[in-house]
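K.L.:
Predicted model follows, preceded by the sequence.
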Amino acid sequence: MRHNKKFNHLGRTAPHRNAMLANMAISLIMHKRITTTLAKAKALKKYVEPLITRSKDDTTNSRRVVFRYLQNKYAITELFKEVAAKVGDRPGGYTRIIKLGVRKGDAAEIAFIELVDFDENMAKTPKAEAKKTRRSRKAAPKAEAPVTEATPVEEAPKAETAEEAKAE
């Protein structure tokens, strides 16, 4: 019986799955966004979020615990310095999964997973305008500015040949 065994095995053995998730987590930390299948993105989210939570507390023990999972000192440095500084006040939900559609070859659902605080496009969105309460209300016609005619500017006569232009 497989009671209480809910996580996705992703069609891999346990060591292969752990190595793949560690490599994907390193890529996510270094590049802040990666494109993968939806199933792998969901598995990666469960794998990497506890590591990001652990990185908020920059102690030797926390670094050793995270290093047990990632085995990449450059990713650990990036995680504890840059990522932890940005997510320090966030209580969770450090990653976002956005579906992109299906892959043409095998119709696998493709998504990208990104670190939430590092997406410049989402951070710069302007606030939405206030909604109108009534749909039937027509917008009042805007008063048009009076049209004024511009006075023509007199132009100097153009030189006919290049020699006349040099003489001026």
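P.N.:
Yep, that arrived. Numbers count the residues shown, from 1 in each chain.

K.L.:
Only C-alpha atoms from now on, for both contacts and neighbour counts.
P.N.:
Will do.

K.L.:
Not counting sequence-adjacent ones, nearest residue to Y47?
P.N.:
With Cα to Cα, 6 or more residues apart in numbering as the measure, L21 is the residue that lies nearest to Y47, at 7.1 Å, once sequence neighbours are left out.

K.L.:
what packs against the one helix or strand that neighbour maps to?
P.N.:
Here L21 sits within helix 14-31, counting by DSSP states H and E. When contacts are defined as 3 or more Cα pairs under 8 Å, 6 or more residues apart in numbering; DSSP states H and E, helix 14-31 sits against strand 33-37, helix 38-55, helix 60-70, helix 73-78, strand 109-115.

K.L.:
and K5, which of these is closest to it?
P.N.:
Between K5 and the helices and strands packed on helix 14-31, the shortest gap by Cα to Cα is with helix 38-55, which sits at 13.8 Å.

K.L.:
alright, now check it against this:
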Amino acid sequence: MPKPTKGPRLGGGPAHERLLLANLAAALFRHGSIKTTETKAKRLRPYAERLVTFAKRGDLHARRRVLSVIGDKEVVHILFAEIAPQVAEREGGYTRITKVGNRKGDNAPMAVIELVLEPVSPKPKSAKKAAAAAAPAEAPVEEPAAEETEAEVVETEAPAEDAAAEAPAEDAAAEAAADEAPVEEKAE
């Protein structure tokens, strides 16, 4: 998983930090939200989101990688079976950090980190994109004339032998219909 940061660690060495983050992640997945210090919440966020991304993949290798980090089979099962399907459409941002004030004893800044399990709502398109997408859809479509004469219907139903003989008649009927269409529009 992510390698330990340089500089001060969360109350100990790199091994302690790794265990601390794994336990915080397990608690987050088990309960859905936890209250901790802001620093721990900020360090937990990328760690937990990476584990959720593995869970979204859902294959055996991803399950074993998460299990090597967390170590609790129940939590891994919750992550893969319950949490991953709920965030399947989401492309990141699986956690939310909310600051809640300072702790009473040592005045440490506290925060609540929680999983974001609400369904994703599609973003509204901007005006330019909506206009560009609507323009091709609104292109005029040539529709057949609503009033078909009975002769045209009979001609389309005639066998192929008769179609060759009636080809000149069809051309004449089509020209007559074309001549009548503009006249009807002018009358309206």
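P.N.:
Structure received. Keep in mind it's a predicted model, so treat the numbers as computed, not measured.

K.L.:
What would you report as the TM-score here?
P.N.:
Overlay of the two chains. TM-score (TM-score structural alignment, normalised by the length of structure 1): 0.65; 116 aligned residues with a Cα RMSD of 1.9 Å.

K.L.:
thought the residue nearest to Y47 of structure 1 was touching L44?
P.N.:
Yes: contact between L21 of structure 1 and L44 holds when scored by Cα atoms under 8 Å: they sit 6.0 Å apart.

K.L.:
quick one, what contacts the counterpart of the residue nearest to Y47 of structure 1 in structure 2?
P.N.:
In structure 2, the residue paired with L21 of structure 1 is L21, using TM-score structural alignment. Residues near L21 of structure 2 by Cα atoms under 8 Å, 6 or more residues apart in numbering: R43, L44, Y47.

K.L.:
Just to check, the second one is in contact with A26?
P.N.:
What it means is L44 of structure 2. No: using Cα under 8 Å, L44 of structure 2 makes no contact with A26, being 10.7 Å away.

K.L.:
which one in structure 1 is aligned with P182 of structure 2?
P.N.:
Counting by TM-score structural alignment, P182 of structure 2 has no partner.

K.L.:
And the contacts of the host helix or strand of P182 of structure 2?
P.N.:
Using DSSP H and E, P182 of structure 2 falls within helix 167-187. The contact list for helix 167-187 of structure 2, computed with Cα under 8 Å, 6+ apart, reads E152, E155.

K.L.:
Top of the contacts of L21 of structure 2 by number of neighbours, please.
P.N.:
L44 (20 neighbours; other Cα atoms under 10 Å).

K.L.:
Report the separation between E118 of structure 2 and V87 of structure 2.
P.N.:
8 Å (Cα to Cα, to the nearest Å).

K.L.:
More neighbours: those two, which one.
P.N.:
Neighbour comparison, E118 of structure 2 and V87: the larger count goes to V87, with 22 against 10 (by other Cα under 10 Å).

K.L.:
quick one: contacts for the more buried one?
P.N.:
Contact analysis of V87 of structure 2 by Cα under 8 Å, 6+ apart lists K56, Y94, V116, L117, E118, P119.

K.L.:
mind redoing it with 7 Å?
P.N.:
Contacts were defined as Cα atoms under 7 Å, 6 or more residues apart in numbering; by that measure V87 of structure 2 touches L117.

K.L.:
What distance do you get for it to I78 of structure 2?
P.N.:
V87 of structure 2 sits 13 Å away from I78 of structure 2, going by Cα to Cα.

K.L.:
Kindly report the same for V153 of structure 2.
P.N.:
Taking Cα to Cα, one finds V153 of structure 2 at 65 Å from I78 of structure 2.

K.L.:
Those two: who's more crowded?
P.N.:
The neighbour count for V153 of structure 2 versus I78, taken as other Cα under 10 Å, is higher for I78 (15 against 10).

K.L.:
tell me the contacts of that one?
P.N.:
Contacts of I78 of structure 2 by Cα under 7 Å, 6+ apart: none found.

K.L.:
go again using 10 Å as the cut-off
P.N.:
A26, F29, R30, A55, A84 (Cα atoms under 10 Å, 6 or more residues apart in numbering).

K.L.:
What's the local residue count around the second one?
P.N.:
Yep, that's F29 of structure 2 we're talking about. F29 of structure 2 has 23 neighbouring residues, counting by other Cα under 10 Å.

K.L.:
The first one too?
P.N.:
Per other Cα under 10 Å, the neighbour tally for A26 of structure 2 reads 22.

K.L.:
thinking again about what came up before, which of the residues in the helix holding P182 of structure 2 are classified as buried?
P.N.:
Going by neighbour count (16 or more other Cα atoms under 10 Å), the buried part of helix 167-187 of structure 2 is E170.

K.L.:
for stretch 68-75 of structure 2, same thing?
P.N.:
In terms of neighbour count (16+ other Cα under 10 Å), stretch 68-75 of structure 2 has its buried residues at V69, I70, V75.

K.L.:
Then stretch 57-65 of structure 1?
P.N.:
In stretch 57-65 of structure 1, counting by 16+ other Cα under 10 Å, buried: S62, R63.
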